[in-house]
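**Q** pasting the structure only:
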């Protein structure tokens, strides 16, 4: 069982993981050991609610295929266990970020006192700059 939040959890069989060889420099360790993790999560067949599925599919992330499969490749660490943990954390964070709803902003206006202070500061700054001019005798 993979716990995303207090109310959201996924079964282990919903996430498909395979170990692959990492890319990039690293010598023998990279060339011989399959330490990178390729995580595949099918959004459409998951046990998430329809609202969560819709929010995930609507996100403009390049890791989501046309079929609705989220692919995460974790190869930051040297060991397979750390890469597995990293992949799960990235999946968890992706689901949390995609399903988070921001509170609507209520537009406000500056107070009368704030507007008055702003105008006074502008006048004072203007006066300071005016005094920098040439002095006539």
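**A** Sure, I can see it. These numbers were taken from a predicted model, which means no experiment stands behind them. Residues are numbered from 1 along each chain as shown.

**Q** all contacts plus neighbour counts: C-alpha atoms, from now on.
**A** Noted.

**Q** host element of residue 70?
**A** Residue 70 belongs to strand 69-74 when assigned by DSSP states H and E.

**Q** now for the helix or strand following that strand, which elements pack on it?
**A** Next along the chain after strand 69-74, taking DSSP H and E as the criterion, comes helix 80-99. Contacting helix 80-99 under the criterion 3 or more C-alpha pairs under 8 Å, 6 or more residues apart in numbering; DSSP states H and E are the following elements: strand 36-42, helix 50-58, strand 69-74.

**Q** another structure for you, compare them:
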């Protein structure tokens, strides 16, 4: 009997919690008033306590840092996103983001594997994390 009461209370509370939590967030985890799931805007960066681009992405779009596929013979790096800063590729995997100070960031954008391959050529099975700086591109 007590169990049914708890379920009833949970059933009444969960929709309100779900609406409050999900109503203002996009699928990528960003506030809807900002850039959406594939863009981190300057305003979003400013609202974090991050010190570098890696921390910004880890806080706001952690899924960008996860591999899209396992390593293979044709894709030795696995499905991790490649890092570009102002259209220049960086070595070092996603950790290369830590070389970009938060004060330099204008925008960070995730480019899908298909779009990255069209734009940059093969070898982008995990897509691209593109950092645009305030002084560069």
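**A** Perfect, I can see it now. This one's a predicted model, so the numbers in the text were calculated from it and none came from an experiment.

**Q** quick one: TM-score?
**A** The TM-score (TM-score structural alignment, normalised by the length of the first structure) is 0.22; 62 aligned residues with a C-alpha RMSD of 5.6 Å.

**Q** thinking again about what came up before, need the helices and strands packed on helix 80-99 of the first structure in a markdown table (columns: mean neighbour count and distance to residue 113 of the first structure).
**A** Shown next, in a markdown table, are those (neighbours: other C-alpha atoms under 10 Å; distance: least, C-alpha to C-alpha, whole Å):
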| stretch | mean neighbour count | distance to residue 113 of the first structure |
| --- | --- | --- |
| strand 36-42 | 21 | 55 |
| helix 50-58 | 16 | 43 |
| strand 69-74 | 20 | 52 |
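
**Q** of all these, which one is nearest residue 127 of the first structure?
**A** helix 50-58 (54.6 Å; C-alpha to C-alpha).

**Q** rewinding a little: including distance to residue 98 of the first structure, could the helices and strands packed on helix 80-99 of the first structure go into TSV?
**A** What follows is these, written out as TSV (distance: least, C-alpha to C-alpha, whole Å):
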stretch	distance to residue 98 of the first structure
strand 36-42	14
helix 50-58	6
strand 69-74	12
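
**Q** any idea which of these gets closest to residue 121 of the first structure?
**A** helix 50-58 (47.1 Å).

**Q** what angle sits between that closest one and strand 36-42?
**A** Angle, helix 50-58 of the first structure to strand 36-42, by axes from the mean of the first three to the mean of the last three C-alpha atoms, to 10 degrees: 120 degrees.

**Q** could you point out the longest helix of the second structure?
**A** As assigned by DSSP state H, the longest helix anywhere in the second structure is helix 2-22.

**Q** tell me if residue 132 of the second structure really is in a strand.
**A** Yes. Counting by DSSP: H, G, I helix; E, B strand; the rest coil, residue 132 of the second structure is part of a strand.

**Q** okay, now it: neighbour count?
**A** The number of residues packed near residue 132 of the second structure is 19, by other C-alpha atoms under 10 Å.

**Q** that one is in contact with residue 106, isn't it?
**A** Yes. Applying C-alpha atoms under 8 Å as the test, residue 132 of the second structure and residue 106 come out as touching, 5.6 Å apart.
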